[in-house]
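Colleague: Sharing a sequence plus its predicted fold:
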Amino acid sequence: MDEAPPPKSDHSKLRFIDAMPRPLLVLFLVAGVVAVAAALVFIIHPPEFSTVPVQERRPPPRGALTHNVGKLAPAPVPSPQAPLPPACAAFSTTVLKVGPAGAVRLRQALVDLCRLSRGGVPADLTIAIKGLGNSTIRFAGFQLAGVESTADLATRTVWLNLKFSESNLPVEQVAPVIVHEGWHLAHAGEAVTAEQELGARRAEVAACRELMDVSKWPRWCNDARTLTDLPAARAIALLVSAGYTR
C-alpha cells in the first residue's frame, strides 16, 4: 500500500504574528513595552497639567472639603507607633497621623514653620500657622491626582497628596501646602469662597518666599504668586470662573 502523502500546510491558518517580518515584530514588541511603562509612569507620577488655567489647579470645595479631589483614599497608617515630639510649641496640638518616615518628613516641614511662627512675617501667614492648631495631617491618594491638598473642615484634617511622602521631593516644598490648608482651618466656620481662597494663596506664597529661593519654587508656589500678583478683584473674578462662590 502506498504511503499517504504528508498533509499540506494550510498557510491560510498561519498566525498573524508568525507572518510578521522580524524587524516589524521587534518594533511591535518594543512599542508594547514602552506603552505599558508610560502608563505606569502616568499612574504613579501624573502630569502637572500645565495647560490647566492657574485658577483651576486647586478646585473649589466639595462638601466639608476645602478642595474637591474626587475620591480620597487615605494612606495606611501603621499602628501602634511612638509619636515624635512636637516640632515646637506652635504645633503642640498638631497630630501627624502617618507612617514613621512620613512623620519625620512632616515634622521637618513644621520645624521650618516654627521660625515663622515667632512673628515678623505677613499677617496671612501668621493666621495660617495658628490655624494648624488642633489639626491632624495625613497623606492620601486623590482621584484628581494633580491637586496638592485638601482639608476636612469638619474633622480638622489636612489631607496631603501622597506625592509629598516621597523622599525625592524636597521637604521645604511641603510647608507652603500645609500653610494653605492652615488658612482654611483658621476660617473653618466660613465658606471657602473665592476671597478666602485668595487669602490661602497669599499665606502660601508668603511661606514660599520665607522658605525657598524663588529659583527653587515648585509649581504651586508659582501658581500662588501668579494669582496674588493680580489686582484682588481680577484674581477673585478668575477664581469665581473656576467655580468658587464670590
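Modeller: Great, that's in hand. Here the structure is a predicted model, which is why all the values come from computation and not from measurement.

Colleague: Only C-alpha atoms from now on, for both contacts and neighbour counts.
Modeller: Noted.

Colleague: My read is that residue 218 contacts residue 171, right?
Modeller: No - Residue 218 is not in contact with residue 171 according to C-alpha atoms under 8 Å; the separation is 11.4 Å.

Colleague: Give me the contact list for the longest helix along the chain.
Modeller: In the chain, assigned by DSSP state H, the helix with the most residues is helix 22-44. Defining contact as C-alpha atoms under 8 Å, 6 or more residues apart in numbering, one finds that helix 22-44 is touched by residue 17.

Colleague: mind listing what's buried in stretch 84-94?
Modeller: Neighbour-count burial for stretch 84-94, counted by 16 or more other C-alpha atoms under 10 Å, picks out 86-87, 90-91, 94.

Colleague: do stretch 185-196 as well
Modeller: Per 16+ other C-alpha under 10 Å, stretch 185-196 contains these buried residues: 185-188, 191-196.

Colleague: Between those, which sits nearest residue 156?
Modeller: Set against residue 156, the nearest of the buried residues of stretch 185-196 by C-alpha to C-alpha is residue 185 (6.7 Å).

Colleague: give the contact list for the closest one.
Modeller: Applying C-alpha under 8 Å, 6+ apart, we find residue 185 in contact with 128, 131-132, 151, 153, 156.

Colleague: From the buried residues of stretch 185-196, which land in helices?
Modeller: Reading helices off the buried residues of stretch 185-196 with DSSP H, I get 185-186, 194-196.

Colleague: how about the strands in this structure?
Modeller: Secondary structure of the chain (DSSP state E): strands located at 72-74, 95-96, 136-142, 149-152, 157-161.

Colleague: need those in JSON lines with mean neighbour count and distance to residue 25, can you?
Modeller: Converted to JSON lines, the strands of the chain look like this (neighbours: other C-alpha atoms under 10 Å; distance: least, C-alpha to C-alpha, whole Å):
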{"stretch": "strand 72-74", "mean neighbour count": "16", "distance to residue 25": "41"}
{"stretch": "strand 95-96", "mean neighbour count": "21", "distance to residue 25": "52"}
{"stretch": "strand 136-142", "mean neighbour count": "22", "distance to residue 25": "38"}
{"stretch": "strand 149-152", "mean neighbour count": "26", "distance to residue 25": "45"}
{"stretch": "strand 157-161", "mean neighbour count": "26", "distance to residue 25": "41"}
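
Colleague: want to compare, so here's the second one:
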Amino acid sequence: MSERRTRPARRLTERLARRSGKDPYEGLPVDDELGEPILPRWFVLTALAFVPLVLVVGGIAFLGFGTGLLGGEDVPAAERRPPPEGPYTTGVGELVAGEADPERIDAPCSAAEGLRVAGTEQDRATLYGAVDAACDSLGEVDELADGLEPLADHGAILRFATFEATGVDVTTDLVSDPPVVYANARYAQQAAELIVPLLAHEADLLRAADRGDELDGARTALDARARQARACEAALDRPSRACEDTAELLALEREEAVERLRAAGFR
C-alpha cells in the first residue's frame, strides 16, 4: 500500500513545528482509519458554541433588512396593497389555489347566508371560523352589520391561495361566477378572526363594483380601507399587520392619502 500523502496544512504545521522544535501533534489521539489527529474537545465545543450565535445574527439581519429596521427598503403603506389587476380586486401576480369543490356553510347569521368555503377540512374550518367571528363582531356595530352581505348576496366562495406578491393579504376574483375571495395562505395557520377585516374590505369593494364604481379609483380604495379599519377595531383585540398598514394610511389627511394611492398606481 502506498504511503498516504501528507496534507498541505499539516506539512505547513510540521515545518513550523520543526523550527520551534516541538511536535504539534504530540499527545493528540489519532483516527485509526485516516491516520489524522483528532481535534481537541475544546476546539469542537467552541465551534459548536458559535453555531447559535451565527444563526441569531443571521436572523436579526434578515428581519432587519426585510423590514427596513437596519437600512433596508421600507415599502410605504399606500404601496403595500397594489391596485386591481386582471380579474382581481388587488394585483397579486400569479395566484395558486386548490380545486376542491366549495361547500355551503351553515350560516351563523343572516348576513352570511349563501357564503361557501373551499379547501381542506382545516381550511374550511378556519374560513368558517372567520365568518362566525365576523357575524359576532360586525353584527354589533350598526355601520358594519351588513358587512358580509355583498359577498353573501353573490354566493361568494372563500378559499386560501398563495400569491406571487407575497405581502398581499387578500384579493377577490370578480370575473368568476360566483366571485371567489382568496385569503393569503399564511392566514390558514393563524387565528380565524384575523380574516374578518379582510372580508369587510373585499365586501366593500364588491359593493362598490355593484354600484359601478371603478375599483382602481384611489377614493374607492381608501373607503374600503376605512371600512377595514372599523372591522379591525370591532373584531380584534390587537391589530394585525394588515390593520396596522391600513391605520398608517388612514392617519394621513384624506387628500394626502388619496395622492399617495395615486402615486402607487391607483387613479
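Modeller: Alright, I've got the coordinates. Please read all numbers here as calculations on a predicted model, not as lab measurements.

Colleague: Output the contacts of residue 185 of the first structure in JSON lines; the columns should cover distance to residue 206 of the first structure.
Modeller: Listed next are the contacts of residue 185 of the first structure as JSON lines, based on distance: C-alpha to C-alpha, whole Å:
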{"residue": "128", "distance to residue 206 of the first structure": "10"}
{"residue": "131", "distance to residue 206 of the first structure": "15"}
{"residue": "132", "distance to residue 206 of the first structure": "16"}
{"residue": "151", "distance to residue 206 of the first structure": "20"}
{"residue": "153", "distance to residue 206 of the first structure": "23"}
{"residue": "156", "distance to residue 206 of the first structure": "22"}
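
Colleague: What's the PyMOL line that selects buried ones from those?
Modeller: In PyMOL, a selection of the buried entries from those looks like this (16+ other C-alpha under 10 Å):
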select buried, resi 128+131+132+151+153+156
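
Colleague: Touching, residue 243 of the second structure and residue 234? I think so.
Modeller: No - Residue 243 of the second structure is beyond contact range of residue 234, at 11.5 Å (criterion: C-alpha under 8 Å).

Colleague: ok so, going back, more neighbours: residue 218 and residue 171 of the first structure, which one.
Modeller: More crowded of residue 218 of the first structure and residue 171, by other C-alpha atoms under 10 Å: residue 171, with 19 against 15.

Colleague: counterpart of the more buried one in the second structure?
Modeller: In the second structure, residue 171 of the first structure lines up with residue 192, judged by TM-score structural alignment.

Colleague: OK, contacts around its match?
Modeller: Applying C-alpha under 8 Å, 6+ apart to residue 192 of the second structure gives the contacts 126-127, 129-130, 133.

Colleague: now the first structure: which of these match?
Modeller: Here is what carries over to the first structure from these, by both residues aligned by TM-score structural alignment, their matches' C-alpha atoms under 8 Å: 126-127, 129-130.

Colleague: sorry, back to before: possible to save the buried residues of stretch 185-196 of the first structure as JSON lines with distance to residue 204 of the first structure?
Modeller: Below are these laid out as JSON lines (distance: C-alpha to C-alpha, whole Å):
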{"residue": "185", "distance to residue 204 of the first structure": "14"}
{"residue": "186", "distance to residue 204 of the first structure": "14"}
{"residue": "187", "distance to residue 204 of the first structure": "15"}
{"residue": "188", "distance to residue 204 of the first structure": "17"}
{"residue": "191", "distance to residue 204 of the first structure": "19"}
{"residue": "192", "distance to residue 204 of the first structure": "16"}
{"residue": "193", "distance to residue 204 of the first structure": "16"}
{"residue": "194", "distance to residue 204 of the first structure": "15"}
{"residue": "195", "distance to residue 204 of the first structure": "14"}
{"residue": "196", "distance to residue 204 of the first structure": "12"}
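
Colleague: how close does residue 226 of the first structure get to residue 55 of the first structure?
Modeller: Distance, residue 226 of the first structure to residue 55 of the first structure, by C-alpha to C-alpha, to the nearest Å: 9 Å.

Colleague: now the kept ones among the contacts of residue 192 of the second structure in TSV, with distance to residue 67 of the second structure and neighbour count?
Modeller: Shown next, in TSV, are these (distance: C-alpha to C-alpha, whole Å; neighbours: other C-alpha atoms under 10 Å):
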residue	distance to residue 67 of the second structure	neighbour count
126	28	23
127	29	26
129	30	18
130	28	22
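
Colleague: Identify those among those that sit within helices.
Modeller: Of those, the ones assigned to helices by DSSP H are 126-127, 129-130.

Colleague: Relative to residue 225 of the second structure, which of those is nearest.
Modeller: Nearest to residue 225 of the second structure out of these is residue 130 (C-alpha to C-alpha; 18.6 Å).

Colleague: per the alignment, the closest one corresponds to what in the first structure?
Modeller: Structural alignment (TM-score structural alignment) places residue 130 of the second structure against residue 109 in the first structure.

Colleague: That match and residue 90 of the first structure, how far apart?
Modeller: 13 Å.

Colleague: cool, and residue 229 of the first structure?
Modeller: To residue 90 of the first structure, residue 229 of the first structure is 29 Å away according to C-alpha to C-alpha.

Colleague: Count residues in the vicinity of residue 61 of the second structure, would you?
Modeller: Residue 61 of the second structure has 15 neighbours, counted by other C-alpha under 10 Å.

Colleague: before we move on, which element is it in?
Modeller: helix 41-67 (DSSP states H and E).

Colleague: Now do the equivalent of residue 225 of the first structure over in the second structure against residue 107 of the second structure, distance only.
Modeller: Aligned by TM-score structural alignment, residue 225 of the first structure pairs with residue 247 of the second structure. According to C-alpha to C-alpha, residue 247 of the second structure and residue 107 of the second structure sit 30 Å apart.

Colleague: how close does the alignment partner in the second structure of residue 237 of the first structure get to residue 199 of the second structure?
Modeller: With TM-score structural alignment as the matching criterion, the partner of residue 237 of the first structure in the second structure is residue 259. According to C-alpha to C-alpha, residue 259 of the second structure and residue 199 of the second structure sit 25 Å apart.
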